[in-house]
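**Student:** quick one, what's the 3D model for this:
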Amino acid sequence: MNKTNSLSFPLAELAERLGATLVGDGEQRVTGLATLSDAGPEEISFLANKAYLKHLATTRAAAVLLHPAHAGESPVGTARLELDNPYLAYAQLSRLFDPLAARDSIGIHASAVVADGTTLGRNVEVGPQAVIEEGVTLGDDVVVGPGSVVGAHSVIGAGSRLHANVTVYHGVVIGERAILHSGCAIGGDGFGFAHDGNGWHKIAQLGGVILGNDVEVGSCSSIDRGALGDTVIGDDVKIDSQVQIAHNVQIGDHSALAGCVGIAGSTRVGRHCMLGGGVGLAGHLTLCDGVQVTGMSLVTNSITQPGVYSSGTGAMNNALWRKNAVRFKQLDDIAKRVARLERDNRS
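**Tutor:** Take a look at the predicted model:
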């Protein structure tokens, strides 16, 4: 439950913001969001998954966001905000009650280091021990959290937020309303080396990184700069924690990557794609628009048709897995034997 927010809103205002049909007292004020089972009499909750329908009848919430189909199952005396997509409405309301959104800007902290030749928009916040190098441009309402570093000649668009200890290397371009979580690194060197038979020689990474508008990057994720051209992340791309995106990767608008995804260099991911947790994409591939890859899958060839793709095997008893592993090694021989039998039958 939300215990730190002092904001409150009347239900009539929330219904108007969401385009919902309100059934109940519009003057009733709510001070936060909570689950059906945890909500108190001054909080609003939501029903977006039928698995939680069992909690609806006993909720203590002041009001519930729900689909009209479930209106008859809500408790008597509990207000309803009826609409087609309760989960989306929950997402919209969550931003209203976000304490970060309500706090006042601290301006430029005394311990921050802001180099000469920077361009700062209106209402910019730079936290303690943060560093803004020369030639940086920060748009209006940008927040750079404590200990974060923005490298020389980078550009960060209006309304973007860097949480604590984010590193943005030199020459990176970040669009508007981006959110970068703690520990992520944008613009580090790609993994480029040439081997002479005895050792490795580093290839200077001369490209940059471009992040579109409304991009979110989770904690401890890395997006490498391009070797020559840029690594490009489209608008409204959502990247979870501990994701690795290599040099010169391109990701289309509105795609989403779950935790621990790894994408090798120069691969292109289309628009509206979804990669589950732990997915790996080999280098120099292309995924068309509308591809969904389920968790822990390895993709080694380009995908040209939209749809859902999987690889690997699910967990099973170890003894059974060991037997199956032996069978995997025999598949090629079995296939050849089947082909011979088919030829013999045809003759």
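
**Student:** please make it C-alpha for all contacts and neighbour counts, starting now.
**Tutor:** Fine.

**Student:** residue boundaries of the helices in the chain?
**Tutor:** For the chain, applying DSSP state H gives helices covering 11-18, 86-96, 99-102, 318-346.

**Student:** to compare with the earlier structure, here is another sequence to fold:
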Amino acid sequence: MSSQYYRLEEIAGFVQGQCIGQADLRLQGLASLESAQAHQLAFVNGDKYLAQARSSQAGALIVTASLQAELDNHHHNFIVVDNPYLAFAILTHVFERKHTQRGIESTAQIHPSAIIAESAYIGHYVVIGENCVVGDNTIVQSHCKIDDFVEIGQQCFIDSHVTLTGEAKLGDRVRIHANTVIGSEGFGFAPYQGKWHRIAQLGSVIIGNDVRIGSNCSVDRGALNDTILEDGVIIDNLVQIAHNVKLGAHTAIAAKTAVAGSVTIGKNCIIGGGSAISGHLNITDNVTLTGMSMVTNNISESGKYSSGIGLFENQKWKRTVVRLRQLADVPLTQLVKRLDDMQSQIESLESTFKLRK
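**Tutor:** The predicted structure follows:
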């Protein structure tokens, strides 16, 4: 966290909020309602946090106008905004400790044909291959491998031990965290006479602007066409994106998700953690998959989808499994006939009640 102090009025200006209270109050950082001290700022993200806000020791609170009215008797310093959570997100960048170092460390190995912007930073033991490009104000941390013909845009952050290969092209303001591999060989093999014959992957990976990829992820290069991550895609840790996948703009994917080859996922989708998506499927825009969903068919309509069974107490789970197995043994025609019989009985009862009235 930054050690720099900002005045309350100055902070309100960063988020286009209204400053109420002591305009010259000096604040050093952000904290939770529970742990905030007099030199720190906290945010209140709804009525359910009012009790915590009333007892908070924070020097000032980020609130909506209605929340400020509720807290006026307990606190005196506020930044009033329409969306406290968004204001908090903006201010994290104000108080974040910035990487200000620029230049190339002596232990880095850079091919003479590579083009490195003067304002970039290249850390210790980074290896950069032929005809690579690293843009202005981009930071490449220690022990990264940037293979031949890889291009990185401006203001990117490449964390330690990241590998960029497969002639990948990164846009501006891309963040890739530790141990992730971009452009690795896709899982392509042709079966013949009991053996698997490797298919050389000839495509690349194209990453748009403002993309964030967590640590320990793999994004495979395409077999022929490119793997594509459009602008604003965000990916959590431990995610596998296979070859020729296309992720639409501003789609979010949570941890431990696996997306098989040649899947197209639309814009503004949310993929819950632990999900698995079978190959060669199309998922339209604005789809939400809840955690641990298994997708085996195309999704052509926007909405929220789930699969799997939620947690049971163990004995109930065992009984449910037995019933499911029994259900699987009953032919579908018998189930349909039973449902028809039940429907007929319900209709007969309804008619009887109407006659009695």
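
**Student:** on that earlier part again, of all the helices of structure 1, which lies closest to residue 234 of structure 1?
**Tutor:** helix 86-96 (21.6 Å; CA to CA).

**Student:** after superposing, tell me the mean distance of that closest one to structure 2.
**Tutor:** Compared with structure 2 after fitting, helix 86-96 of structure 1 has a mean deviation of 0.5 Å; criterion: mean CA distance after the TM-score superposition for structure 1.

**Student:** now the angle from that helix to helix 11-18?
**Tutor:** 110 degrees (axes from the mean of the first three to the mean of the last three CA atoms, to 10 degrees).

**Student:** structure 2: which residue goes with residue 137 of structure 1?
**Tutor:** Aligned by TM-score structural alignment, residue 137 of structure 1 pairs with residue 133 of structure 2.

**Student:** contacting residues for that match?
**Tutor:** Each residue near residue 133 of structure 2 by CA atoms under 8 Å, 6 or more residues apart in numbering is listed here: 114, 115, 116, 149, 150, 151, 152, 153.

**Student:** ok, 7 Å please
**Tutor:** Residue 133 of structure 2 makes contact with 114, 115, 116, 150, 151, 152, according to CA atoms under 7 Å, 6 or more residues apart in numbering.

**Student:** who wins for proximity to residue 221 of structure 1 among the helices of structure 1?
**Tutor:** Among the helices of structure 1, helix 99-102 sits nearest to residue 221 of structure 1 (CA to CA), with 21.8 Å.

**Student:** give me the residues contacting that closest one.
**Tutor:** With contact meaning CA under 7 Å, 6+ apart, helix 99-102 of structure 1 is reached by residue 5.

**Student:** circling back to that earlier point, most neighbours of all the contacts of residue 133 of structure 2, which one?
**Tutor:** residue 152 (27 neighbours; other CA atoms under 10 Å).

**Student:** alignment lookup: it to structure 1.
**Tutor:** In structure 1, the residue matched to residue 152 of structure 2 (TM-score structural alignment) is residue 156.

**Student:** and residue 124 of structure 2, by the same measure?
**Tutor:** In structure 1, residue 124 of structure 2 lands on residue 128 (TM-score structural alignment).

**Student:** I figured that match was touching residue 112, is that so?
**Tutor:** Yes. Using CA atoms under 7 Å, residue 128 of structure 1 is in contact with residue 112, at 5.3 Å.

**Student:** which residues do these two both contact?
**Tutor:** With CA under 7 Å, 6+ apart as the test, residue 128 of structure 1 and residue 112 reach no residue in common.

**Student:** neighbours of residue 258 of structure 2, how many?
**Tutor:** Using other CA under 10 Å: residue 258 of structure 2 sits among 21 other residues.

**Student:** that one contacts residue 241, correct?
**Tutor:** Yes. Using CA under 7 Å, residue 258 of structure 2 is in contact with residue 241, at 6.3 Å.

**Student:** residue 266 of structure 2 maps to what in structure 1?
**Tutor:** In structure 1, the residue paired with residue 266 of structure 2 according to TM-score structural alignment is residue 270.

**Student:** so who does that match touch?
**Tutor:** 251, 252, 287, 288, 289.

**Student:** ok, now residue 274 of structure 1?
**Tutor:** Here residue 274 of structure 1 is in contact with 255, 256, 257, 291, 292, 293 (CA under 7 Å, 6+ apart).

**Student:** nice, that's everything, thank you.
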